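**Q** okay, here's the prediction I keep looking at, along with the sequence it came from:
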Amino acid sequence: MSLFSPKSELGVVFHIGSSSVGAGLVRLKRGEIPHVVFALREPLPYRDELDAQRFLADMVEAVKRTNLRLAKEGLAHLKFTEFGSLSVKRVFCAFASPWSVTQTKIATIEKKEGFVFTKEMAERVLREQEKIFEREMAEGSPGLANALDTIEERVVQIKLNGYEIAEPYGKRAEKAEISIFMSFVPKAVVEKVSEAAYMAYHPKSVQSFSLPLAAFSTVRSAFKGEKDFIFLDIGGELSEISVVKDGLMLETASFPFGRHFVVRKVSKALGASPEEAASLIRLAEENQATPDVLERLAPIMAEARKEWMDAFHYVLQGVSTRTSVPTKLFAVIYNDFVPFFMKALKDEKVAEFGVIDVPLSVTLLNHDKLKPVVAFGKHSDKDPFLALLSAFAGKLYSSE
């Protein structure tokens, strides 16, 4: 079949993060893994202090700059590939923390006399859970529910009589457990990002989803059989943890220690600019810094690494009060800070915090690990976040 058939389309996949906006031009075709033809990333301005309104404005400007660069660089690059005749038809927007809030709810239907489980039952539970969430939001923060947009509402697992059933509809049971994953993003954020996408590409559709759900789905596809794991997204301003048990994403939590936390520590201690601090950190982690710089940085980096690990384990300790913590961890990290955080995660002292009994088994998610579910063009930047998200976008596209 020709690459230029109607079943081959071009999409743009956005990663809306806490310190940058990434975007990829992705060839989509049913029956084939998505192919990232071109990828780029635009940083948000570094701020010593965060202000919500300015943070939103910075993100929207980064989206607009990304669109301009895709038009100038990406589409120009496309002309010299086998996908040169394609134009953008789909846009996918993935929101990471703090832009999105996610939660998993488990609803139970139980009747001693038994019942036939139907799709209508699952849909009714979905509607009920959304109303419960809106009521909880209204009680806790009046006005907040109306300010949020539900971008995801999915039944992610159904158990009948305690067993997960792939095709549950029409089956008889005494008890059904319906697990629902929901994601919420401020309406102002969704509207501004969608508006920028429609103005730039005039696509057939703009679909929004959360990074945790995309990561959960992609890890399950790329690593068959994995049902218990931690997913860790280390962003610029935040790190986010998602805990998966028995094939279900139980909960997601974030803490305000990301790449920028390390940069701020070094910048303040050395009296250097953020750009200089980031450069020194990279040189030190790659063992390319001078002995004098290494000596000055060593105690600062050690302190930053310990503070990050303390925050990481504080979150896991909270999880451990509700369920056992998986020992397998999949991490996605900005390329320039991989050594710093991998050293922290692989530290043998992880086992001494009392959260888990054995060291974490850490897998860094990158293009090589995700080859079964996503491909990259020879000259494309192999952005690990866009790899995860493009794989999920391909799954959404193929399911239509």
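**A** Right, received. Where do you want to start?

**Q** make it CA atoms for all contacts and neighbour counts henceforth
**A** Fine.

**Q** ok, the residue of the chain most remote from its centre - contacts?
**A** Residue farthest from the centre of the chain, counting by C-alpha atoms, centre = their mean, is Glu113 at 42.4 Å. Shown in contact with Glu113 (C-alpha atoms under 8 Å, 6 or more residues apart in numbering): Glu174.

**Q** quick check: next helix or strand after the strand or helix carrying it?
**A** In the assignment (DSSP states H and E), Glu113 maps to strand 101-116. Of the helices and strands lying after strand 101-116 in sequence (DSSP H and E), the nearest is helix 119-140.

**Q** what's that following helix packed up against?
**A** For helix 119-140, the packing partners by 3 or more C-alpha pairs under 8 Å, 6 or more residues apart in numbering; DSSP states H and E come out as helix 144-147, strand 148-160, strand 172-186.

**Q** adding mean neighbour count and distance to Ser210, write these out as CSV.
**A** Below are the helices and strands packed on helix 119-140 laid out as CSV (neighbours: other C-alpha atoms under 10 Å; distance: least, C-alpha to C-alpha, whole Å):
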stretch, mean neighbour count, distance to Ser210
helix 144-147, 14, 17
strand 148-160, 18, 8
strand 172-186, 21, 7
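
**Q** please tabulate those in CSV, including the columns distance to Phe95.
**A** Putting the helices and strands packed on helix 119-140 into CSV (distance: least, C-alpha to C-alpha, whole Å) gives the following:
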stretch, distance to Phe95
helix 144-147, 16
strand 148-160, 10
strand 172-186, 8
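
**Q** tell me which of those lies nearest to Leu28.
**A** Counting by C-alpha to C-alpha, Leu28 lies closest to strand 148-160 out of the helices and strands packed on helix 119-140; the figure is 21.6 Å.

**Q** contacting residues around the next helix or strand after the closest one?
**A** Sequence order places strand 163-164 as the next helix or strand after strand 148-160, per DSSP H and E. Contact with strand 163-164 is made by 157-158, as judged by C-alpha under 8 Å, 6+ apart.

**Q** what's in contact with stretch 143-159?
**A** 122, 126, 134-135, 137-138, 164-166, 168, 176-188, 190, 208-210, 248.

**Q** this is the other structure I want to compare:
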Amino acid sequence: MKPFFFQRSKVKGKLAVIFDIGSASVGAALVGFAPDTLPKIFYTTRREIPFLKKIEAERLTASMLKTLELVAHDIQKDGFSHARFTLFGSIKPALVSYFLASPWHVSQVRDIYRQEEESFRVDRDLVRELVSHEMDDFKKLHGGSGTVSFSERDGETKQDNLHEKHTIIEGDILDIKLNRYHVADPLGKTARELDMTLFVSSAPQTLIRSIGDVGDREFSGTESRLSSFTFSFFNTVRDIWHDKENFLLIDISGEVTDLSIIKEGRILETASFPVGRNTILRNLSSKHISFNEAESLLNLYYQNKIGTDEAAYIKSALQSAQDMWLQLFAKELQELASQILFPNDIFLVVDAPLDAWFKEVITSDKLYDLSTTGEPFDVILLDTKTLAPYCQSVRWVDKDPFLIVESLFLNKTLFVI
């Protein structure tokens, strides 16, 4: 008979590996999911993608895939031991889930509209036909073809990233209106007007296959899924702050800033511009200061452990970076919100140590003109403190906000709590 500390009750949960694939780093988490409880994170790891002074698509992709290999090996080598003496210690991962941030995917909100003189019946076949047609149009826009799973890798041909064929990874109906009224369950009802809002995202086929190859080497035979961080970010915020209907999502990664305007609880528009954390660190670096040294100096600057001259240099560089980011941010907002009132609530997720700095920038008086109230935006930073009540973790785990957001989103697809 086994000692009591090796005995386990019947496992009703699922173990999953989550990968967060960004433009500057790749993170991963080993997460346990069970009915009627919060997800529990047993292990996290994150590695920086080697810094490139000049962004080139092929080099960035190769560097990201190499970093993904290292992170996947970290999970396989060190991650599972952290769940060994828990209810999840005796089970294998049921799922490997990859979340793609910009620039690894493209997304768009598309409107589907049908009007007839006579009332027509809305059924599953009609909805499927309209959605399929819209997704075909989206695939044509990005040179895409049919959906390709991770297992369909035969006959792969190398293509230029700019002309790469895309595969749909998400096609989710955000809203349905019948005769201009929101309807939760339209099937079986009749109407003369049908209006659907569809969120679609896609990624290059060869990139999907390369990511799948990495996963297969470490987690052979495990089910794999792909999602965009944009959609998981939206879902998580909407579920936690369900009293908020109109807001802006800002995701600032290493090389890109992504924006999503939410109106009446639904994604209205998305946009992005190529400025992120690494852009600012490039401004800090110079002939005499490397990228890594600039990052170290920035950390020391926020800890007030830096000399007067160096502090003045960093302050000046940050002011220049602020002006550049604000100019592009304001431009995108004006284009996105040209026909609607701009929401005053902003949810922000960004890599440390620039998270607090970006929050200060967004609430600065330079953006008052864009606020509907003429006052500072109300910015909620999705850091570990804000997200802690919604996710469990073992004490020594590094609590990564991006991985927490993705864990909460994935929890919806496995168990409804």
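**A** Structure's in. What do you need? Note that this is a predicted model, so its numbers are computed, not measured.

**Q** TM-score for this pair?
**A** Scored against TM-score structural alignment, normalised by the length of structure 1, the superposed chains reach a TM-score of 0.92; 395 aligned residues with a C-alpha RMSD of 2.3 Å.

**Q** rewinding a little: who wins for proximity to Trp99 of structure 1 among the helices and strands packed on helix 119-140 of structure 1?
**A** strand 172-186 (5.9 Å).

**Q** superpose on structure 2 and give me the mean offset of the next helix or strand after the closest one.
**A** Later in the chain than strand 172-186 of structure 1, the nearest helix or strand by DSSP H and E is helix 187-201. Aligned to structure 2 and superposed, helix 187-201 of structure 1 gives a mean residue distance of 1.2 Å (mean C-alpha distance after the TM-score superposition for structure 1).

**Q** show me the contacts for Leu354 of structure 2.
**A** Arg277.

**Q** what's the match for it in structure 1?
**A** For Leu354 of structure 2, the aligned residue in structure 1 is Phe337 (criterion: TM-score structural alignment).

**Q** for His133 of structure 2, same thing?
**A** Mapped onto structure 1 by TM-score structural alignment, His133 of structure 2 lines up with Glu128.

**Q** can you check Asp78 of structure 2 too?
**A** Under TM-score structural alignment, Asp78 of structure 2 pairs with Glu73 in structure 1.

**Q** okay, that match and Pro203 of structure 1: tell me how far apart.
**A** 19 Å (C-alpha to C-alpha, to the nearest Å).

**Q** which of these two has more neighbours?
**A** Shown here are Glu73 of structure 1 and Pro203; by other C-alpha atoms under 10 Å, Pro203 has more neighbours (17 against 14).

**Q** returning to what we had before: does the match of Leu354 of structure 2 count as helix, strand or coil?
**A** Following DSSP: H, G, I helix; E, B strand; the rest coil, the label given to Phe337 of structure 1 is helix.

**Q** can you tell me how far Ile49 of structure 2 sits from Ser25 of structure 2?
**A** Distance from Ile49 of structure 2 to Ser25 of structure 2, by C-alpha to C-alpha: 5 Å.

**Q** joint contacts of these two?
**A** Residues touching both Ile49 of structure 2 and Ser25 (C-alpha under 8 Å, 6+ apart) are 64, 67.

**Q** any idea how far the corresponding residue of structure 2 for the residue farthest from the centre of structure 1 is from Ala191 of structure 2?
**A** Counting by TM-score structural alignment, Glu113 of structure 1 corresponds to Glu118 in structure 2. Note on Glu118 of structure 2: its distance to Ala191 of structure 2, by C-alpha to C-alpha, is 8 Å.

**Q** again with Phe358 of structure 2
**A** Taking C-alpha to C-alpha, one finds Phe358 of structure 2 at 47 Å from Ala191 of structure 2.

**Q** now swap in Trp104 of structure 2 and tell me
**A** Distance of Trp104 of structure 2 to Ala191 of structure 2, computed by C-alpha to C-alpha: 39 Å.

**Q** got it, and Ile41 of structure 2?
**A** Taken as C-alpha to C-alpha, the span from Ile41 of structure 2 to Ala191 of structure 2 is 46 Å.

**Q** quick one: name whatever helix or strand follows the lengthiest helix in structure 2.
**A** The longest helix of structure 2 (DSSP state H) is helix 308-336. Counting by DSSP H and E, the next helix or strand C-terminal to helix 308-336 of structure 2 is strand 345-350.

**Q** mean shift of that next one relative to structure 1?
**A** When structure 1 is superposed, strand 345-350 of structure 2 averages 0.6 Å from its matched positions, counting by mean C-alpha distance after the TM-score superposition for structure 1.

**Q** so which elements touch that strand?
**A** strand 247-252, strand 378-381.

**Q** which non-adjacent residue is nearest the counterpart of Asp258 of structure 2 in structure 1?
**A** Under the alignment (TM-score structural alignment), Asp258 of structure 2 pairs with Glu240 in structure 1. Setting aside the residues directly before and after it, Glu240 of structure 1 is nearest to Ser254 in space (C-alpha to C-alpha, 6 or more residues apart in numbering), at 4.1 Å.

**Q** for the one you found, which three-state class applies?
**A** Ser254 of structure 1 is classified as strand under three-state DSSP.

**Q** state the distance from it to Leu248 of structure 1.
**A** 18 Å.

**Q** element containing Phe216 of structure 1?
**A** Taking DSSP H and E as the criterion, Phe216 of structure 1 maps to helix 211-222.

**Q** in structure 2, point out the residues matching that helix.
**A** Mapped onto structure 2 using TM-score structural alignment, helix 211-222 of structure 1 covers residues 229-240.

**Q** helix, strand or coil for Leu226 of structure 2?
**A** Assignment for Leu226 of structure 2 (three-state DSSP): strand.

**Q** ok, the closest residue in space to it that isn't next to it in sequence - contacts?
**A** Distances taken as C-alpha to C-alpha, 6+ apart put Tyr98 closest to Leu226 of structure 2, at 4.9 Å, once the chain neighbours are dropped. By C-alpha under 8 Å, 6+ apart, Tyr98 of structure 2 lies in contact with 18-21, 224-227.

**Q** Tyr98 of structure 2 matches what in structure 1?
**A** Under TM-score structural alignment, Tyr98 of structure 2 pairs with Cys93 in structure 1.

**Q** double-check that its match belongs to a helix.
**A** No. Assessed with three-state DSSP, Cys93 of structure 1 is strand; it does not lie in a helix.

**Q** gap between it and Ala269 of structure 1?
**A** To Ala269 of structure 1, Cys93 of structure 1 is 37 Å away according to C-alpha to C-alpha.

**Q** no further queries at this time; thank you.
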